[in-house]
Structure formats: C-alpha cells, structure tokens
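Enquirer: Following is a predicted model, sequence given first.
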Amino acid sequence: MTTNGSGFVDPAKRLRATLDSLLDPHVVLTAVRDHSGEIVDFEYTDANAAACEYNGVPYEQLIGMRLLDLLPGHQHSGLLEMYRTVIESGEPLILDDYVYPVDFRGGEEVHFDIRGVALGDSIVYTWRDVTDRHNRTQALADAEREYRNLAEATTDMAYRTDATGAIVWASPSATRVLGWSPEELLGRTAQDMVSPEEFASHAGHRADAYSGEWVPDGEQERVFNILHKDGGTIPMVAVVSRDLDAEGNWTGGLLVGLRDVTDVQKQEEIAQRERAKAQRLQLSIDRAAVGMAITDLKGTFEHVNPALAKMLRYSQEELVGMAFDAVTHPDDVDASRAMMMRFLDGDVDQMSLRKRYVDARGEILWVDLSVAAARRDDGSVDHFIAQLVDVTAEVEYADALETTVRRFRQLAENASDIVYEMGTDWTIRWISPSVQNVLGWDAEQLIGQPAPSIMAPGQDELLAVRGDQIRSGYSVGGENLAFMTASGQVRWLSAMAHPMTGDDDVVTGVIVGLRDVTAEVEAREALARVQQRLRLAVDAAPNGLVITDEAGVLVDVNRHFCQLIRISEGDLVGRRMAQILDQVQAGVCDPVSPHEHRLELADGAAWIEHDVREVSGHADDEVYFVHLFSDVTKEREVREELTHMATHDTLTGVANRRWFIERLQRLARGDSATGVGVLFCDLDRLKEINDVHGHLAGDTVLTAVASRLAAAVRGSDDVGRLGGDEFVVLLDGVASTDDLRAVAEKIRERVSRGVIVDGKPIDVTISVGAALLVPGEKTRTVLQRADNALLVAKSEGRNRVVVAELPADVDGGGNSGVVGE
C-alpha cells in the first residue's frame, strides 16, 4: 500500500488492503436477473485474497464468473434461494455449522459458518470453514465419559442425576463446598439446591437438557446461587453434560460440575467499576469543550478528544499514534521534553506550560497546556493526561495591546492634546509633554501630584460625582473643565475619562484626555450674549414673531405672539403652525402674503394679519420661515363700519341705492337670473304724515317700514331704500309671476299696519310694483317695469300690488344699464 508522499492513503486502496489481510473469505455477489426480473444466478463482482485462494481461482478470473458455474451445488442445496431472500427481504443470512458437499473437493462434506447481508442488488458474503470445530465437538462427546471421571476429582464439586433429575452420585468435595455430605445429597433434585424463584426461572433449560437436546455453548456456564447447608447461598457456575453408560449411550441423566465463583464475581465487580470509571473518564474527555489527550511515557497520543482534533485540524485517527513532537513548534520541543522528564523523575504530578503547536495546515497555535501524571501503585508513571486550551486569540490580543499601548504613548507624546494616566486617588502617574505647550507646566514635575491641583477652584462637587462614576467602571466626559496655567490664567479644556480595569474588573486607574477649547468657550459666551440681546429685542417687538422650519414646525416664538393667541411658549414650540392655527380656529394659511385670520379666543373673536418671509440658515441647505403677526381687530372693525356706512341708508339701516343696483347686477349675471324678482315699495301718504305728525314721526314710520320689510323676506333676499318714501326688495329664486305676486302680497300685508308714535297710532300702507327679471333683460329695464307697475298701483288707489307684464321682446344685449342712465 503506497502513499502520495504526504502520508495520505487512498481510501479505496486502504479498503482493498484491509479485505486482503482478512483470513476469512469475503465476496460480493451481484444478482443476475432474467427478462421478468427474477433472480436466476449471481455474479462475482468483488473478492478478497482469501476467497480467491479458497476457491482456487485467481482474482482476474473469478470476477465476472457466475456462481452456479463455479459452485453448481448451490442450486439443489437451497443456498441460491437463501441468497435471493436476503436481497428481496433485506434480512441478513446467518447459518452456523452448515453442511455443504464442496464440489471442487470431490463432494467432501464440509461444515461452514455463513454470514451474508444485502447491499442494494448485491449480497456481501463471507464464510468460515468450521469442519475442524465440528470434529472437535464430536470428539468431545466421545470424551464425556472421561470428563465424568475427571469431574469426580475436581477441587469444587460435581454430581450426577438420573433421568428424573434426582442426584445419584456427588463428589466428596460437596462437604467442603456446600456443607452437605455426598450421602445427604442423594435423592435430592435441583429444586432442593436453589431458591424457588431461581428454580422456576430455569425450568425451560432443565426441560431441554433432560429431553436430550444439546445445551449450546453459551448456556454451559450459567451462574446459580446454590443453597449452603447453613442457609446461605454460594454463586456457582454449572457446566452440564449428558451422562453416558459404558457403551456410550445416554442414561437420561446429567453430569453437572459446580465451581465456586465468589472471588471471580468480586473481581468482576471491581473490574466493572473500573471499566465504568474508565468509560466515564473517556466520556468526559470526549465531551470536553477543550482539547484533551492521553499519551504514553514517550508522549505518543493514545487517545484524543474531538475538540483537540478540531483544534489541530487532524482527524482523531490521524493523531492517535502520533508523537507530541510532531505537532509541537520546534522552538518549544525542548521545554516540553524537560517537563516530561520532571514527571518521570517523580518531582511533580501536575505542570502547566504555555507553548506553541503547529496544526495540519502549518499554522501556529498558542496553547495553555496542563499535564497530569497517572501513576501506578509503585509510583511509576503509567500514562499522561493532558488538557489543551487554545489561547491564540488571547496572545494575539496581548501582542496587539502592547503594540497599541506603545503607539498610544508615542501618539500622546507628539499630540497637541493633553493625555495623562492617574490612579483612583487622582495622583498623576504619567502625563504627555504637550501639557507644557497648553498649560505651561513641566510634565516631570506633575508626576506624583494630584490632578485637581492644576484645576481652577469651584469644581469640587462635579469632580466628586464624576469620580464615583469612574470608580464604578463608567466612562465620563464631554464636559469643559477650567484648568490653571503655570502663569495663573484660566484655560478651558474638554475632558474625557476612561477607567482602566484589571483581570478582576476592578478599576485600577484612569486615562484622561484633555483638549484646549478656550477659544470655543469664549466664542460661545460671546454668541450667548448676542443671542440674549436678540431675544430681548424680539420679545420687545410690537408684533408677534414665529420662526418655523421647512416642515412648518415652530422652533421659536416671542412673548407678544403668545399673548396674541393666548397660548404659552411651552405649548407652542415643537408643534406645527397648521395645528396652532386650527386650535384657535384661524383656518389655513393663504399662499398670498400678507393675509388675515379670524381667531376664536376664549375672550372673543380677533383678527390678525399674517406675513411670511423665507430666510436661510447657517448651513447651505437650511431654510427657515419668519412669520409676523399683527392684531388688526380694531382696524378691521373701523374698515367694516366705513364700508357699512357707504353701502347702507343711515336712517333705516337697510341697503342704499348704490349697493342695491350692484346687487341686482350680480344677480342678473348669475345662474339664478331667471328667478329674480324686483319689488318697488312706496310708503303711501308720507307727506301727509310729515305735515300732520312732523318729520320725526315720518322718520320713525320709515324706520318701522324698513324693519317690517326686512322681517318679511327670507335671509337670501335683500331690502334697500332708494330715497324718500321708496323702498326696493330683491327676491332670489322666484319661479313665476304668480309666485312673485304671492310674495308681494304677503309683504304688503305685514307692512300695512299702524305705527305708534308718541302714543298716537299712525296708519301705514304701502303700494307695491313688481317685476320678474327675464333672461337677457337689462337691469334698468326691469327696474323701469317695476316702477311703472308701482305708478299703476298708486293710481288705482294705493295699498295694493301690481305685477308688471313680461316684455314681449327681450333685448339680448348687456345688462350694465341702471336706473337713471
């Protein structure tokens, strides 16, 4: 068997060499099937050297040969059918002491033990020639008579029974072994020599023995607890054979030899305990998470666990038999051998060593090795037990840490920032030279000094709090601390402190980094002063001011805005402008700026003007919006009052002529132009009322008529005064002249009632001229038609309604004309 030069053996070659080294023949027979799929023969597809030698056929000739061509006796002996059953059922073939007339031995009767198992459509088959064993067994039967005589002279005891199981003879040693004399045992049976339970448990074996069946080898040495005469029991092994007469015929009885195995059982129990210990030890080793191995006195691996094999990247089989030198780094071999010599000299029983190993890939591993010597009773070493823990990562980390510390020191010594190490009592152990450039102190003089000694006073409370946090293992920093220069000036330094811990996680020191931020602190203080002045200016502004980001979220407000909408600053900042406006029912913002909002506040409604301006932030992509809010409630009220005065009659409060004409023109241009009615209402005999009761009474009557007209119409209708005693009503949504007449009559009836002036009743009536606006009709035309209808009503006696006829021909021109044009 050859290798490829690296120690690797081809698995196929290894298997072939293993098969050829076996003494028993092994062959692989593959089924040969006919066209229907039935197995009719077998073909040799593999065989070991023993099989070729036994059959007398070389390997090259045997492979491919049919079974029945070589051994035709398989056909009539039934073996071929058995092979077929193995393949079809999958059950193994087991034949012991099978008699077969070997064809190539001239039909000589040969005895075989045969084993076969299915492998797909093949059977793996082996046999052993046990003819000699059979002959020896036969010879043993012939020697049974001699055995009986020999049993009589044994140091333990023997006895012979008849066909009924009664003892007919016992050896003299029975007295020494069981306390019974041979004569006392005569006539007794096995039932008298064991407990009832044990007697019942062996009933089947006794029946087989006395029926003439041969007792198998595995049943020859059963252990029985034989009753002693003193009442105790003795564990004894029974060897049973048939009792033969002088002619060699079986008498029906048995010859039984008994051997005391008390000491043997004790030794076996001890051995079992030792085996259990060994099994537990091996199980513990194999399941250990760390590498473990057992080596002999030369350091050769006798057993390795999976963890060690995985660590060294070998298989367990490859490591067993390998010397530890083969996987030890060359530089560590001498130290390992020296440790082994100390064990052999008896100096120590356990040692530890950190050493390097080389795995199967040639990579170096650092391992913590712990070795214990297992000694014999005489103190000599029997074997070594080794435990191996991979600490490569730890070693590499320590090396990296050492390199990092070295580089850190070099960096700190050349950096502009200050770095120092101090103990938990704040004593400076080391400080970078840059402390002289920043604070003017000599680094060597500060070593051994408490760090607070170079800090400005007034910071003790903060240092106490941070000290407790650091001692608890927390890193602290990001704060600006005041330090004193050597010349007595104050400089601001940003500090960051990190605790250093030992293996037990106890804080042993602190690393502190300091950066000079004096310029930044002074700049922030200056900025804070500017911001404070700006805040005072903003809060003093007469208008409300709000700053929002691009998302419309409030980032700042002044006091005047909070007062304006009755909401505190804390409830405003961080919310969206749309939410704030919705809260005060101000509606949405108009895209046109400035615009106005009507607010619903707890103390009433208010109007504010809202102006928005976009401004840029500090960054290029920052955009903010400045909102200015002014309270225009009073200006709005004045504006609305002036507008009302310009469009309404000052005496009666109804719309004036100008507003009425504009309103009619809008209705005429709208979709409801086909449903607009115009009523000219004239107060009858106003001049007489003025002459009789005075102009004040006349004004009172005019005011009453205006109120009654407004109360008589719907909310969508309008009432106006054209002047003197003339009023006009615009009705929207009138469908026909009949509807127009009905509404006009209703208004006339409600208005035509007396008015009490200075306790005197004054009769009031009105005359009404009505006209329905038709599509395309000019406004002045419909007014003229209503005015003409009014003249007819007055000429016919007043206090009546006259509806103008619809025009026969409607001019489709524009409707921009008005009365008087």
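Expert: That came in fine, so what should we check first?
Enquirer: use CA for all of it now, contacts and neighbours both
Expert: Noted.
Enquirer: Okay, buried residues for stretch 123-135 please.
Expert: Going by neighbour count (16 or more other CA atoms under 10 Å), the buried part of stretch 123-135 is 123-131.
Enquirer: need those residues in JSON lines with distance to Gly552, can you?
Expert: Below are the buried residues of stretch 123-135 laid out as JSON lines (distance: CA to CA, whole Å):
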{"residue": "Ile123", "distance to Gly552": "86"}
{"residue": "Val124", "distance to Gly552": "87"}
{"residue": "Tyr125", "distance to Gly552": "90"}
{"residue": "Thr126", "distance to Gly552": "92"}
{"residue": "Trp127", "distance to Gly552": "96"}
{"residue": "Arg128", "distance to Gly552": "98"}
{"residue": "Asp129", "distance to Gly552": "102"}
{"residue": "Val130", "distance to Gly552": "103"}
{"residue": "Thr131", "distance to Gly552": "107"}
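Enquirer: Put this next to the first one:
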Amino acid sequence: MLTDNQSLNRRLEANASDLAKREQHFHALVQNSSDVITLIDRHGAIQYQSASVERILGYGETELVGKSFGELVHPDDRTQALRKIDEAINIMGPPIATECRLRRVDDSYCPAEVTITNLLELPAVRGLVLNTRDVSERKALEEKLTHQAFHDSLTSLPNRAAFRIGLDHALHGASEGRIAVLFLDLDDFKAVNDTLGHDTGDRLLVAVGARIASTLRPGDTVARLGGDEFAVLLKKMEDEQIAQRVAERITRQLVPPFAIDGKEISIRASIGIAGLVTGQEAADDLIRNADVAMYIAKSKGKARFVQYEASIAGAAIERMELEHDLRSALQEKQFVLQYEPVIMLESGAIHSVEALVRWNHPRRGVLAPVDFIGVAEQSGLIVELGRWVLQQAARDARRWQV
C-alpha cells in the first residue's frame, strides 16, 4: 500500500512538473511573440496583455489591464472594431480579422491588424483572444505605391490617372457646380531640352507646375499629364468667366523668366478651355475639347488661351489628327522623294533636279507638301522632316553617280 502511494505521488509530481514546463513554454512563446496577445472579456475589458505591447505601443505589461480595449482604438475606427468584436461573440465561425489604428503611449497611432478568436466557452480562457500585429511598414509601402500610382514622379503633382478620376467625381458630384478644364502646353519647350539639356528642362517643368498651382483657387487642381502638358480642373465656378480669368492669371504668372541653374529661361503656354456645353460630356470629352482649344491657341500664334467652340473644332481636330499621323509617318518612313529635272533649253541637257517630298499617307493617299508642310512647321516636325529630305536626296544623288 505504501509502495502504491509512493508511485502515485511520483506520477502526480511528474504530471505537475510536465504541466509546469508546458505553462512555462506557452508563457515564453506568448511573451516573446512579435505580435501582441490580448485577452478581453465579453464586455471589452482587457484581462491580460503580453509583454510585446511595450515594444509596439509603449505600455507596460499590466498597465492596460482592466481598461476597455475600445478606448485604445482611433475614434474613426472604433465603431468598425467594436462591430467585429460583437460579430466574433455572436456568430460562430473562424477567427475574424480587422484593421484599425491603436493609440500608443505617446498618443500617436499605430496601424494594426487584429485577429479576434472567440474562446469564451473554453474554461481555461473564457475570453476573446486578440492577436495584434504592427502593420506600419506595410501601410507606409501601400501609401507610397498609391502616391506613385496617382502622382507625377518629377513634379509630385497629380498625374493623368488622378486628374481623370477627379474629373469623373466632379462631373458626377451634385455639389461641384460649374466646372471647367484647362489644357496647357508649353510653347517651344523642346528647344529648352535641346539647347540646355533634359535636367534643366525637368527643373523648369517643376517650377512651371508650382507657378500654375500658385494661381489657383482653393479646391482647384493642377496635374501634369506628361511631357510639357498640364491640366487644371476648376470647380464650383460662380460663372463661366472664372475659367478665362484663371487662364489670364496663369498667362501673366508665366511671363517673368525662370531662374534655373544660373540661367534665366522664358517660357509661355498655350491654353485651351473647355466647360460643359450639353451637360452630358464625359471626362474624356472635356479633356479632348480642352486639348482641341489648346491646339487652336497654338495655331493662332501661341502664348494665349482659347475657349472651345464646336463650330471651330472640326478643322482643328483634322489638323491634330494630321500632326499625329505626321509623327508616325516619320517613324514608319511613309515619305518619298520625287524629282523634277531642270533642263537647259539650249542643249536639252539635264542641269539639275528638284527634290519634291510627297507623303504616301496610308488612308488619304499621296499628299502634296501644301497639305502637310504647315502642320509640320507648327509642330516643329519640319526640322526632322527637312533632315530626312536632305539625307535621302544625298543618298539618291550618290547612287546616280555610281
């Protein structure tokens, strides 16, 4: 009998030792977890907090015990967080995850991901276990990627995608009132890049964006669409003349030279203005109309603004399409040279030849210079076209000689 009691005692001691080791092992895991382990009762009061709370939120291990978990949550996130806790209590299922901002000891907020597990029915726990993870780095990366997706990397202004979204919202927002789009293109900006270099050109674009922004009213938006093109969204205009007044301010603001890299650089802009005409215009329609009006401003001598009118848009659109095709034609070698001989009347001998450029347009057929030289001159493509003509004529002359 004594032997049985001794054996029983040894087994009990062994079980107690094993249980103590398990508890120590579990405690070590919890205390050294990178996540914060929190136990709350069904009323949200904190019953236990792991030591990692000090590393993430700055509180001592027992400092928050007895306090409401909801008080730690940012006011804007509190309703959603408490709703998720109620959901975990009342709806049986897997753990529930939510994101919220938790107050640090210095009153700043830590972006956190909280997983809620209902262990109320487990006698050893009888509470809700919250596993909280600091997601500051992930949130910072998400914000960085979002900023990059919707902002121009050079000027930090909104980019084309952001401008398009903002314009969509303005068109569908009942409170935005009258709206208008200004499309700006810097005049002869290519000459700055060609003569002073792209680095100087980039710094000029940043300075131009800042000057444009300085002329706008609160709530208006300037974006860089790409290259030397900018756009402005005007909202809540009391009358349609506001768009022209803003365009005037921008024009005046660009008059003083820009001091870039120890040089004074003068730059002007052609501006197109487009407002709602039918009331049914989509965002793309407004941007296109403003672009057309800008093109008309260029054709009238640059450094001015023009209001879009449907009656004068047809010819401008045709010229814009021709300019677009002209750029493609240079790349795709759609131009050909035809030669007319100059003959000496006395002898009938060929004295020389005149090179005449023709454009073998894929849709319009063969175009004479009168149909496209004006567009080439206005767009600056005449330099590249002229270079090709000289090079091709020289190649042909060399071929005839041999």
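Expert: Sure thing, it's come through. Just so it is clear, the structure is predicted and the values come from calculations on it, not from any experiment.
Enquirer: Do you know the score for how well these two fit?
Expert: For this chain pair, the superposition-based TM-score is 0.64 by TM-score structural alignment, normalised by the length of the second structure; 298 aligned residues with a CA RMSD of 3.5 Å.
Enquirer: circling back: can you tell me which of the buried residues of stretch 123-135 of the first structure end up in strands?
Expert: Among these, the members found in strands (DSSP state E) are 123-129.
Enquirer: Out of these, flag the one nearest to Asp20 of the first structure.
Expert: Thr126 (12.9 Å; CA to CA).
Enquirer: For the closest one, give its distance to Thr647 of the first structure.
Expert: 128 Å (CA to CA, to the nearest Å).
Enquirer: Quick check: the aligned residue for Leu72 of the second structure in the first structure?
Expert: Using TM-score structural alignment, the equivalent of Leu72 of the second structure in the first structure is Ile580.
Enquirer: So for that match, what's the nearest residue that isn't a sequence neighbour?
Expert: Among residues not flanking Ile580 of the first structure along the chain, Leu572 sits closest, at 7.3 Å (CA to CA, 6 or more residues apart in numbering).
Enquirer: Double-check the one you found against Leu554; I have them as touching.
Expert: Yes - the pair formed by Leu572 of the first structure and Leu554 meets the contact definition of CA atoms under 8 Å, at 6.8 Å.
Enquirer: if we look at stretch 10-26 of the second structure, which residues are touching it?
Expert: Around stretch 10-26 of the second structure, nothing counts as a contact under CA atoms under 8 Å, 6 or more residues apart in numbering.
Enquirer: ok, now stretch 179-190 of the second structure?
Expert: Contacts of stretch 179-190 of the second structure (CA under 8 Å, 6+ apart): 170-171, 201, 228-237, 243, 247, 267-276, 286-287, 290-291, 294, 302-303.
Enquirer: Which residue ranges of the stretch 251-400 of the first structure form helices?
Expert: Along the stretch 251-400 of the first structure, the segments classed as helices by DSSP state H, counting those that start in this stretch run 262-287, 306-312, 316-319, 333-344, 392-414.
Enquirer: Apologies, that question was intended for the stretch 51-200 of the second structure.
Expert: Under DSSP H, counting those that start in this stretch, the stretch 51-200 of the second structure gives helices at 53-56, 75-90, 136-150, 160-172, 189-196, 198-214.
Enquirer: got these as JSON lines, with distance to Glu318 of the second structure columns?
Expert: Output for the helices of the stretch 51-200 of the second structure, formatted as JSON lines (distance: least, CA to CA, whole Å):
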{"stretch": "helix 53-56", "distance to Glu318 of the second structure": "63"}
{"stretch": "helix 75-90", "distance to Glu318 of the second structure": "53"}
{"stretch": "helix 136-150", "distance to Glu318 of the second structure": "32"}
{"stretch": "helix 160-172", "distance to Glu318 of the second structure": "24"}
{"stretch": "helix 189-196", "distance to Glu318 of the second structure": "23"}
{"stretch": "helix 198-214", "distance to Glu318 of the second structure": "29"}
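Enquirer: In TSV: those helices, plus mean neighbour count.
Expert: Converted to TSV, the helices of the stretch 51-200 of the second structure look like this (neighbours: other CA atoms under 10 Å):
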stretch	mean neighbour count
helix 53-56	18
helix 75-90	16
helix 136-150	13
helix 160-172	18
helix 189-196	14
helix 198-214	17
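Enquirer: Quick one: closest of the ones you listed to Arg126 of the second structure.
Expert: helix 75-90 (11.5 Å).
Enquirer: on that earlier part again, which one of the helices of the stretch 251-400 of the first structure lies closest to Asp46 of the first structure?
Expert: With CA to CA as the yardstick, what comes closest out of these is helix 316-319 (27.3 Å).
Enquirer: matching residues in the second structure for the closest one?
Expert: Taking TM-score structural alignment, helix 316-319 of the first structure hits no residues over in the second structure.
Enquirer: And for that helix, what's in contact with it?
Expert: 301, 303-306, 309.
Enquirer: if we take those, which one ends up nearest to Leu62 of the first structure?
Expert: His303 (41.5 Å).
Enquirer: what's the spacing between that closest one and Leu281 of the first structure?
Expert: 12 Å.
Enquirer: Looking at the two, which is more packed in?
Expert: For His303 of the first structure versus Leu281, neighbours defined as other CA atoms under 10 Å are more numerous around His303 (19 against 12).
Enquirer: which residues does that one contact?
Expert: 293-295, 316, 320.
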